[in-house]
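Visitor: The amino acid sequence is not available; the structure is as follows:
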């Protein structure tokens, strides 16, 4: 997995980074896997990407990381691993990583440098135009770290960002209520004319408003007010309900998009997370009409799965001519529901992106609907989603993507996204687990499904990971490493520092094996 922007080198070695970004092994108490993961966490050198590339005159040259991805996946994963295990090493490594990241906040606005070169200080330079979700979805991780370490400066940096979003400088005739477009520029707050939606590039900004309210136990009213205002704006500008002709009649609720003043009734898989968010907000803030909205939107997202030949939902579908409210007709064919255009109409539903890449958003909302309502229909529908996914995508070595959800037999793409294991499987696992496993009364899940424990004074924390087995750790560690230090480098990181001109031929063969080089075709000399 590559953590850096596409035109730069990887921050960490690719071999075991999922051990940090995936907390499933903590929940499932998988041993010795959890011990192997712990050894990797202990060893990894966060400064590995820095090397000799530092250029003190620029914050945009040299290897860069995606600040947002590192925070939600890896900082969040380490914090969650601590909350689930009580293992001090996880918290120590989270602090180590956070301290490398903190200088990125040193811009003129406080928005972090979103593609950041570790080791540099922006020194008050502009952050420029940034993706809304990239800067607006950092509060949970740094706030929870502040709670655990009693160090306010982690929280202060992200609170400054929220205060900026909550300011009155965002004035534009193009703005839709209190919503934000895909990108924003703190130095040009009146430029708000881009696409609006609750899909990619904006989704987790709204998600973190209600979840930060939950993490803080409502002690700061700002978050609930911002969230409530955003939902009301979404109702006014983005949310539409359409009639679908079927034997029993059906309403189809979408959270669409607006660009240049034009509404498009899009069903974007990424926006299907919103059922979970709106349902959680309904429960926490006692907004009963929002729960009805959450149920309807989740039902529509699940229906998109149930309506394809594979039983798996597409990346994106939309209804052309969105001002007309009758669009789809359900027919029964070979035991499955399919879409059929009205023959009398020349426009209708179109699958714009027919791929499925293992995304978690729909099952995330199904899981929340089950936990919030206790209605077992959500488990039943989730099980059908899971079995359809397995029938279509499971392979000998993993879980492939689908090229077209409406083709049978399935046409596979040889690719498995990292979120398949870190998120999608986690939500399926929790859907069929007892409700007290990661209870939503005791935990808040970040946007990568990492559970953070809610502070409950006097109540002992439940632990899901056994104490470290040092014999396993030592058996896993390569010979010669310094076991007394954190961050001495993983096995592959250490090999990557080797001077190839000064090692023996036997060691060179080991190097090739570690780096995944086919020595029959390519041999380093």
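Guide: Good, I have the coordinates. Computed from a predicted structure; not experimentally measured.
Visitor: all contacts plus neighbour counts: C-alpha atoms, from now on.
Guide: Noted.
Visitor: Distance of the residue most central in space within the chain relative to residue 367?
Guide: Relative to the mean C-alpha position of the chain, the nearest C-alpha, by C-alpha atoms, centre = their mean, is the one of residue 448, at 3.5 Å. From residue 448 across to residue 367, the span is 15 Å (C-alpha to C-alpha, to the nearest Å).
Visitor: same check, this time on residue 46
Guide: Counting by C-alpha to C-alpha, the gap from residue 46 to residue 367 is 34 Å.
Visitor: ditto for residue 421
Guide: Counting by C-alpha to C-alpha, the gap from residue 421 to residue 367 is 16 Å.
Visitor: ditto for residue 224
Guide: Using C-alpha to C-alpha, which is the criterion applied here, residue 224 is 23 Å from residue 367.
Visitor: cool, and residue 112?
Guide: Look at residue 112 and residue 367: by C-alpha to C-alpha, they are 33 Å apart.
Visitor: neighbour-wise, which of those two wins?
Guide: It is residue 112, of residue 112 and residue 367, that has more neighbours when counted by other C-alpha atoms under 10 Å, with 28 against 22.
Visitor: what residues are up against the closest residue to that one other than its chain neighbours?
Guide: Nearest residue to residue 112 in three dimensions, chain neighbours excluded: residue 105, at 4.2 Å (C-alpha to C-alpha, 6 or more residues apart in numbering). By C-alpha atoms under 8 Å, 6 or more residues apart in numbering, the contact set of residue 105 is 111, 112, 113, 122, 157.
Visitor: What distance do you get for residue 411 to residue 197?
Guide: Residue 411 is 30 Å from residue 197, where distance means C-alpha to C-alpha.
Visitor: before we move on, what about residue 106?
Guide: Counting by C-alpha to C-alpha - residue 106 and residue 197 are separated by 29 Å.
Visitor: try this one next to it:
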């Protein structure tokens, strides 16, 4: 029966450190005018989604993801059909009602009590993709499908054993067959990026334990001794609750912890300013300590810090920062943060605009007036590339894994400013995807963004549906739908309705 549900899903193409009171600034520009070709570009995104979705159904379902080159499937998210669940909110947003309902009906049949694959279950990935996807779809559809809430509750109950005894920080992995955590070290992103989803679950189930578990982890992370104010070390030992190492980054392993601080404050409209205060402190520290401009092009970057040494590197993952800072800067009415974010967004887009494919790499290096350390030895070719573009692609990081962060921040920049250059950048990316990611089936990651003849690699992650295509579509959509003043996006691109914002008092630029 489950197979029959899904086989029918064929798409029809149609910074300040003290915040006295927070979260009242208007985020979205009131003067956005969609260009005349917006409808055409929505159709283009729909076509990409249709091709991706139908290829997944034909060659990979019910496995998690499609391998486009071999026209086969892979279970990398415990065999719960990650693509289906992660696509739910996007299917709703683009108005594919019949497809959405069929996907919901199939999701209701998934057995989330058992992992379908060997190994453990990631608390973080399962929360942002599965729980977040189901709760967003439940809410967007007007609570029409209670099975989605029930399924999210089953998963959260299974994951809750990650918190052991009085430990504030959960272990990052759970063995579902034994109902016990795997005693691994964690990162602050894994431990501190659960609040949006588990707060929403508490809200809809009436069980506040979900909120308490997720929130106590964040409160613990906030209190940790930090290498720089507001930003803890990336590593965390759940057993002791202590930091591991002293690596500081806005990139992977820390990213969504910092992202969720301001988003949790906005989604809950809490009277406790600790979340927004900590975020503002982290932003202030970053502008004072980590901000760097390249010696070529004066591009605005935010460096990493390793054992007190600045590392002049950036990453596709860290490019979410611009959108997050635009959101927080507007909420706090802080033009300094907003302007920095727009400059950082420009630097990230430059990594797209400078390559042969018009798509940015996984990671890159640059030089600034304080030094050239990147942890690598750039070749003569790298230096020549840097002298032309203000960055160079790090060895081993030439690939594009179908990540959303640059286009996510571009979407925020469009909605915040209404400047059509951001709209046009989304058009450019859409065209690049159609040209360079088109694979034997659907679309695929590529090995080298600076080669027009790059080979394909890997598989089509579910966030291609949840994030990349959603942010592109929304850039071309009526901005009054799913406004940034009405919705908060989780780190997987799933939308949650936010209450009316509180006024901001006493916050200067």
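Guide: Okay, I see it. For clarity, every value in this text was computed on a predicted model and none was experimentally measured.
Visitor: before we move on, back to that, residue 106 and residue 197 of the first structure: who's more crowded?
Guide: residue 197 (26 against 20).
Visitor: Tell me which residues touch the alignment partner in the second structure of the more buried one, please.
Guide: Structural correspondence for residue 197 of the first structure with respect to the second structure (TM-score structural alignment): residue 249. Contacts of residue 249 of the second structure were listed using C-alpha under 8 Å, 6+ apart, and they are 234, 255, 303, 304, 305.
Visitor: what about burial for those, which qualify?
Guide: With burial judged by 16 or more other C-alpha atoms under 10 Å, the buried subset of these is 234, 255, 303, 304, 305.
Visitor: Of those, which belong to helices?
Guide: In this view, these that belong to helices under DSSP state H are residue 255.
Visitor: quick one: which of the buried ones among the contacts of residue 249 of the second structure is nearest to residue 101 of the second structure?
Guide: residue 255 (32.9 Å; C-alpha to C-alpha).
Visitor: thought the closest one was touching residue 187?
Guide: No. Shown here, residue 255 of the second structure and residue 187 do not form a contact pair, counting by C-alpha atoms under 8 Å, at 10.1 Å.
Visitor: Secondary structure element holding the counterpart of residue 155 of the second structure in the first structure?
Guide: By TM-score structural alignment, residue 155 of the second structure lines up with residue 97 in the first structure. With elements taken from DSSP states H and E, the one containing residue 97 of the first structure is helix 88-101.
Visitor: Where is the longest helix in the first structure?
Guide: Scanning the first structure for the longest helix, with DSSP H as the assignment, gives helix 288-306.
Visitor: what residues are up against the match of residue 155 of the second structure?
Guide: Residues near residue 97 of the first structure by C-alpha under 8 Å, 6+ apart: 46, 75.
Visitor: how close does it sit to residue 166 of the first structure?
Guide: Taking C-alpha to C-alpha, one finds residue 97 of the first structure at 28 Å from residue 166 of the first structure.
Visitor: what does residue 375 of the first structure give?
Guide: Residue 375 of the first structure sits 37 Å away from residue 166 of the first structure when distances are taken as C-alpha to C-alpha.
Visitor: Which one's more surrounded, the two?
Guide: Between residue 375 of the first structure and residue 166, counted using other C-alpha under 10 Å, the more crowded position is residue 166 (15 against 11).
Visitor: Quick check: residue 385 of the second structure is in a strand.
Guide: No. Residue 385 of the second structure sits outside any strand when classified using DSSP: H, G, I helix; E, B strand; the rest coil, being helix.
Visitor: Tell me who's in contact with the closest residue to it other than its chain neighbours.
Guide: Spatial nearest neighbour of residue 385 of the second structure, chain neighbours left out: residue 392 (5.9 Å); criterion: C-alpha to C-alpha, 6+ apart. With contact set as C-alpha under 8 Å, 6+ apart, residue 392 of the second structure has these partners: 364, 365, 366, 382, 383, 385, 386.
Visitor: and with 10 Å instead?
Guide: Residues in contact with residue 392 of the second structure, defined by C-alpha atoms under 10 Å, 6 or more residues apart in numbering, are 313, 351, 354, 361, 363-367, 378-379, 381-386, 398.
Visitor: are any of those buried, and which?
Guide: For the contacts of residue 392 of the second structure, a burial check counting by 16+ other C-alpha under 10 Å picks out 313, 351, 354, 361, 363-367, 378, 382-383, 385-386, 398.
Visitor: Provide the aligned range in the second structure for stretch 263-280 of the first structure.
Guide: On the basis of TM-score structural alignment, stretch 263-280 of the first structure is assigned to residues 310-327 in the second structure.
Visitor: end to end, how far does the matching stretch reach?
Guide: Between the opening and closing residues of stretch 310-327 of the second structure lies a distance of 27 Å (C-alpha to C-alpha).
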